[in-house]
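Peer 1: No sequence on hand, only this structure:
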């Protein structure tokens, strides 16, 4: 299992008008090829009257499943450009469908490639990208007198403070990157003056928002 990877947020879309043609980009996170195909069929049904519903997706830890479909556009002018946008942004488990309503002006091969690439990139940017980081959870329990100092230190660190439980003492639920557990234990001991009760909890993927800048 990968320690971290980039993917899109759950689902989103955006729309662009290019030379009177309407291009609508739909984006969804998918875990399997069946999910990707179901998403494509859902958009095709939604836009059954569209000129084209072109698509691409990348699935798997090693991007082992990659598919592109031009849906009637000239070969290589729609599906592959969409796929290249997904790959350029290093996204995993991502499906994109770009719906086109023809506006009467032909774009030519180069124009189509640019239009489908631009729409896919814009839809991904609007949807948003996250980094999914596999992290180790810790329960850190301290006296209330240490809460302010410890909370501030955690929020200004690379560690993720997920939740605070206010009980007889205060419990902070913290997630730490895999491989950084030992350094975290030293860090928390130092910042709590060795007065923290620390227990390992579960491991899980934490999603961190990132800025999408590639188009």
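Peer 2: Everything's here; your move. Nothing here was measured: the structure is a model prediction, and the numbers come from that model. Residues are numbered from 1 along each chain as shown.
Peer 1: going forward, measure contacts between C-alpha atoms and count neighbours the same way
Peer 2: Will do.
Peer 1: so who does the residue nearest to residue 153 when sequence neighbours are not counted touch?
Peer 2: Take residue 153 and drop its neighbours on the chain: the residue closest to it by C-alpha to C-alpha, 6 or more residues apart in numbering is residue 191, 7.7 Å away. Neighbour list for residue 191: 149, 150, 153 [criterion: C-alpha atoms under 8 Å, 6 or more residues apart in numbering].
Peer 1: Could you tell me how many residues sit around the closest residue to residue 147 other than its chain neighbours?
Peer 2: What sits nearest to residue 147 in space, not counting adjacent residues and going by C-alpha to C-alpha, 6+ apart, is residue 170, at 7.3 Å. Residue 170 has 17 neighbours, counted by other C-alpha atoms under 10 Å.
Peer 1: separation between residue 170 and residue 160?
Peer 2: Residue 170 sits 17 Å away from residue 160, going by C-alpha to C-alpha, to the nearest Å.
Peer 1: what's the answer for residue 149, then?
Peer 2: Note on residue 149: its distance to residue 160, by C-alpha to C-alpha, is 16 Å.
Peer 1: try this one side by side with the last:
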């Protein structure tokens, strides 16, 4: 069962899914433990929490941030903030290793010079999902989005520029990096409900790190 959930990364080549969208399978595996240690250190300073949508609904996914800016949601809308609304303090600094890796991963997908100043940390447990949406709260759409998947496998929904465009389903497993930018920067995307399981490092959850230039 473990082999079915987590196939060997070297059996899956780099995939150019469409112009501007690249899947880099298993690219983070060599540093998975150090990355997870960095994430845990951030979460000790800014705990995961379920934010509210502008309409007052509670999101199923738990979130936190690190970097100069953090993505937040609430009655005031979706936005970036330099401070954690729960504590009033600045978000934890982005660990240098994570910032360096995000830049390297972006370059591997053809986006050189990516300098992330915001990392959104999402935590999914079985049953959690993320509905189709665009990442459009950033100021500079010339910069890509870089997402690292850790823990349980996910089914990533990738649509087009219009909400009703057809979606393709992309399996993402522990250590995979997905980069999208250029003509795909504003593609709708989301995560299907997470299936139950257990990962040897993270247990019964999936953590995604989404690096952005806010």
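Peer 2: Received, thanks. Because the structure is predicted, anything quoted here is derived from the model rather than measured.
Peer 1: TM-score for this pair?
Peer 2: The TM-score (TM-score structural alignment, normalised by the length of the second structure) is 0.27; 97 aligned residues with a C-alpha RMSD of 5.9 Å.
Peer 1: between residue 149 and residue 160 of the first structure, who's got more neighbours?
Peer 2: residue 160 (18 against 12).
Peer 1: Tell me which residues touch that one, please.
Peer 2: So residue 160 of the first structure contacts 154, 174, 175, 176 (C-alpha under 8 Å, 6+ apart).
Peer 1: The third one: what secondary structure?
Peer 2: What it means is residue 175 of the first structure. strand (DSSP: H, G, I helix; E, B strand; the rest coil).
Peer 1: which residue packs closest to it, ignoring adjacent ones?
Peer 2: Nearest to residue 175 of the first structure is residue 137, by C-alpha to C-alpha, 6+ apart, at 4.4 Å.
Peer 1: which residues does that neighbour contact?
Peer 2: So, once contact is read as C-alpha under 8 Å, 6+ apart, residue 137 of the first structure ends up touching 173, 174, 175, 176, 200, 201, 202, 203, 204.
Peer 1: Quickly name whichever of those residues is closest to residue 41 of the first structure.
Peer 2: Closest approach to residue 41 of the first structure among the contacts of residue 137 of the first structure (C-alpha to C-alpha): residue 204, at 31.4 Å.
Peer 1: Can you tell me the SS state at the closest one?
Peer 2: The assignment at residue 204 of the first structure comes out as strand when based on three-state DSSP.
Peer 1: what's near enough to touch it?
Peer 2: Counted by C-alpha under 8 Å, 6+ apart, residue 204 of the first structure has contacts 134, 135, 136, 137.
Peer 1: how about a cut-off of 7 Å?
Peer 2: Listed by C-alpha atoms under 7 Å, 6 or more residues apart in numbering, the contact partners of residue 204 of the first structure are 134, 135, 136.
Peer 1: Give me the subset of the residues you listed that lies in strands.
Peer 2: 134, 135, 136 (DSSP state E).
Peer 1: Of those - the most surrounded one?
Peer 2: residue 135 (23 neighbours).
Peer 1: That residue reaches residue 181, doesn't it?
Peer 2: No. Residue 135 of the first structure lies out of contact with residue 181 (C-alpha atoms under 7 Å); the separation is 9.3 Å.
Peer 1: Residue 148 of the second structure sits in which helix or strand?
Peer 2: Residue 148 of the second structure belongs to strand 145-151 when assigned by DSSP states H and E.
Peer 1: which helices and strands sit right next to that strand?
Peer 2: The elements that strand 145-151 of the second structure packs onto, with contact taken as 3 or more C-alpha pairs under 7 Å, 6 or more residues apart in numbering; DSSP states H and E, are strand 177-180, strand 206-212.
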